[in-house]
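*Asks:* Provided below for reference: sequence and predicted model.
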Amino acid sequence: MDSLVVVAIDFGTTYSGWAFSFRHEYERDPIKVSSKNWQGGTLVSQKGPTCILIKPDGKTTDSFGYDAESKYAEKAEENEQDQWFFYKRFKMMLFKDKGMERNATLEDESGKKLPAMTVFSLCIDYLKKDVLDTLGRQVDIGLSVSDIHWVLTVPAIWNDAAKQFMREAAQKAEIPAKNLTICLEPEAASIYCRHLPVSKSSTVGEKTSLAQFSSGTKYLVLDAGGGTIDITVHEVTDSGELKELYKASGEAL
């Protein structure tokens, strides 16, 4: 992979966020990643609410996350909410519909409808631009979308149709297909944990220390999210790669 930086977008049911890692930093320290601190009043978190406020034209994002919640509340106080589109907790429509049709529509909080592809792609586009703004402040030479490898996480229990819908939504948000990887959420967590010092080991004459998973280690991955919960079992192979012993199984909450 020749990309200078990898950006991961976690499009969650309840909360969303992004993180990135430069190639040279990953080579020195695989668990060194940077992410955004989202602010909502006095609350600071590494993810923001998965909600979007879309302007009356039905095509333009006004705000996302905590800002979208605040602005929609202001519109409601001024009795202007019917002119705007406010969506939250809509991601699981992909699971319920067993892979949403491309021409499907979503109802917002007041019952108004927009194409599902529009809502999903606008959310991805916002997160894309948000991380690009942050990267632009850290790198003297501007980074373009094509300089980045993008990773979009999805629940393990989604079928191929739902994954394809997300891929097309990302492409509609102008993320090139060749720069995009769709990654299962528990697999991403499992790969990250492979680099953490999580097991205790000791050698005669040496102090007890923490070490990474060794070959042959089997472990369970439990992904309890805001919309789905699933369980799978992985094993570390002799080459240090991961093998799935049991396919992820789970259900929507």
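*Replies:* Looks like it came in fine.

*Asks:* use CA for all of it now, contacts and neighbours both
*Replies:* Fine.

*Asks:* show me where the stretch 101-250 of the chain has strands.
*Replies:* Along the stretch 101-250 of the chain, counting by DSSP state E, counting those that start in this stretch, strands occupy 105-107, 113-115, 148-154, 180-184, 199-201, 209-211, 218-224, 228-236, 242-252.

*Asks:* surely L122 touches A173?
*Replies:* Yes - contact criterion Cα atoms under 8 Å: L122 and A173 qualify, at 6.8 Å.

*Asks:* pretty sure Y66 contacts L43?
*Replies:* No - the pair Y66 and L43 fails to qualify as a contact (Cα under 8 Å) at a distance of 9.7 Å.

*Asks:* higher neighbour count, these two?
*Replies:* Per other Cα atoms under 10 Å, whichever of Y66 and L43 has more neighbours is Y66, with 19 against 9.

*Asks:* ok, now which ones touch the more buried one?
*Replies:* Y66 makes contact with W38, Q39, G40, G48, P49, C51 under the criterion Cα atoms under 8 Å, 6 or more residues apart in numbering.

*Asks:* how near is the residue nearest to the second one when sequence neighbours are not counted to A8?
*Replies:* Looking back up the chat, that one is Q39. Using Cα to Cα, 6 or more residues apart in numbering and skipping the chain neighbours, the partner closest in space to Q39 is S45 (6.6 Å). Per Cα to Cα, to the nearest Å, S45 is found 17 Å from A8.

*Asks:* and stretch 62-79, what's buried?
*Replies:* Neighbour counts over stretch 62-79 (16 or more other Cα atoms under 10 Å) mark D62, S63, F64, G65, Y66, D67, A68, E69, S70, K71, Y72 as buried.

*Asks:* what is the burial count for R23?
*Replies:* By other Cα under 10 Å, 16 other residues sit near R23.

*Asks:* K243 now?
*Replies:* For K243, using other Cα under 10 Å, the count is 12.

*Asks:* alright, now check it against this:
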Amino acid sequence: MAKSDGELVVAAIDFGTTYSGWAFSFKHDFERDPCKVSAKTWTGHQLTTLKGPTCVLIKPDGKTLDTFGYDAETQYSQLSQSGEHKKWYYFQKFKMMLWNKPIHKDMMLDDESGKSLPAITVFSLSIRFMIDDLTSMSNQQVSGLNLEDIYWVLTVPAIWNDSAKQFMRLAAQEAGIPCEKLSIALEPEAASIYC
């Protein structure tokens, strides 16, 4: 795993099969208290949790993220009630589509209604949502932060092969994370280091 040197923040994205979340820690906070971590609080369906549903709603152009998580579920439900959902792309629990399959950068994913988009687009838009959401919250604590100030850790399942890990690395890069500012960590390793 690469070491972060000049960054002010270390951020982690847990892109889960069913639920996803993110957290970050400022280096100066970590030096004083390694357990001081800021994380997103997701709200939806009368719940407040540290993770939100791994579902994404993409606009009819197939290139623009509309919403992610509980907001995507709610928006897609509203679109369905009015019959407009057929134009939109709604993906949920799509991460494990990368497991146990030949993976290539041109692979396609089918959404809930059978429409296809490039998998790299679906994953990179989802990661981009996490990046934007996290940087918005971190800028509330310290203004003026940009991507160069953040070192990113993206977790993946231990059972994933190298091509699936490489795919996630490409999706993260397409989402805007520079390769030198990114580590891919196996989920159990990340958990054991924190615990």
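*Replies:* The structure has been received and is ready for your questions. What you are looking at is a predicted structure, and each value in this text was computed from that prediction instead of being measured.

*Asks:* touching, D147 of structure 1 and V7? I think so.
*Replies:* No - using Cα under 8 Å, D147 of structure 1 is not in contact with V7, being 10.5 Å away.

*Asks:* stretch 176-185 of structure 1 maps to which residues in structure 2?
*Replies:* Counting by TM-score structural alignment, stretch 176-185 of structure 1 pairs with residues 178-187 of structure 2.

*Asks:* just stretch 147-155 of structure 1 next, same as before
*Replies:* Residue span in structure 2 matched to stretch 147-155 of structure 1, by TM-score structural alignment: 149-157.

*Asks:* and the matching stretch, what's buried?
*Replies:* Buried residues in stretch 149-157 of structure 2, counted by 16+ other Cα under 10 Å: I150, Y151, W152, V153, L154, T155, V156, P157.

*Asks:* re the thing from before, in helices only, show me the buried residues of stretch 62-79 of structure 1.
*Replies:* Counting by DSSP state H, those place Y66, D67, A68, E69, S70, K71, Y72 in helices.

*Asks:* which residue in structure 2 lines up with A76 of structure 1?
*Replies:* Match for A76 of structure 1 (TM-score structural alignment): S80.

*Asks:* helix/strand/coil for that match?
*Replies:* Following DSSP: H, G, I helix; E, B strand; the rest coil, S80 of structure 2 is assigned to helix.

*Asks:* if I look at it, how far off is N139 of structure 2?
*Replies:* Taking Cα to Cα, one finds S80 of structure 2 at 35 Å from N139 of structure 2.

*Asks:* excluding sequence neighbours, find me the nearest residue to D67 of structure 1.
*Replies:* Closest residue to D67 of structure 1 apart from its sequence neighbours, by Cα to Cα, 6+ apart: G40 at 7.3 Å.

*Asks:* could you do L143 of structure 1 as well?
*Replies:* Using Cα to Cα, 6+ apart and skipping residues adjacent in sequence, the residue nearest L143 of structure 1 is G136, 6.6 Å away.

*Asks:* could you check the distance from that neighbour over to D130 of structure 1?
*Replies:* The value you get for G136 of structure 1 to D130 of structure 1, if Cα to Cα is used, is 10 Å.

*Asks:* same check, this time on T181 of structure 1
*Replies:* Counting by Cα to Cα, the gap from T181 of structure 1 to D130 of structure 1 is 19 Å.

*Asks:* what's the answer for D57 of structure 1, then?
*Replies:* The gap separating D57 of structure 1 from D130 of structure 1 is 22 Å, by Cα to Cα.

*Asks:* now do the same contact list for the closest residue to E174 of structure 1 other than its chain neighbours.
*Replies:* Of all residues not flanking E174 of structure 1 in the chain, D125 sits nearest, at 7.7 Å (Cα to Cα, 6+ apart). Contacts for D125 of structure 1 were tallied using Cα under 8 Å, 6+ apart; they are A170, A173, E174.

*Asks:* so the first one is in contact with I124, correct?
*Replies:* Put plainly, it is A170 of structure 1. Yes - counting by Cα under 8 Å, A170 of structure 1 touches I124, with 6.3 Å between them.

*Asks:* by how many degrees do the top helix by length along structure 1 and strand 148-154 diverge?
*Replies:* Taking DSSP H as the criterion, structure 1 has its longest helix at helix 116-138. Using axes from the mean of the first three to the mean of the last three Cα atoms, to 10 degrees, the inter-axis angle of helix 116-138 of structure 1 relative to strand 148-154 is 140 degrees.

*Asks:* pull up the aligned stretch in structure 2 for helix 116-138 of structure 1.
*Replies:* Going by TM-score structural alignment, helix 116-138 of structure 1 sits over residues 119-141 in structure 2.

*Asks:* got the buried residues for that stretch?
*Replies:* 119-131, 134-135, 138.

*Asks:* please apply the same query to stretch 9-23 of structure 1.
*Replies:* Applying 16+ other Cα under 10 Å to stretch 9-23 of structure 1 flags 9-23 as buried.

*Asks:* how near is the residue positioned nearest the centre of structure 2 to I120 of structure 2?
*Replies:* Residue closest to the mean C-alpha point of structure 2, counted by Cα atoms, centre = their mean, is I127 at 3.5 Å. Counting by Cα to Cα, the gap from I127 of structure 2 to I120 of structure 2 is 10 Å.

*Asks:* common neighbours of the two, please.
*Replies:* Common neighbours of I127 of structure 2 and I120 (Cα under 8 Å, 6+ apart) are A171.

*Asks:* ok, S45 and A8 of structure 1, which is more surrounded?
*Replies:* Taking neighbours as other Cα under 10 Å, S45 of structure 1 and A8 compare with A8 leading, 24 against 12.
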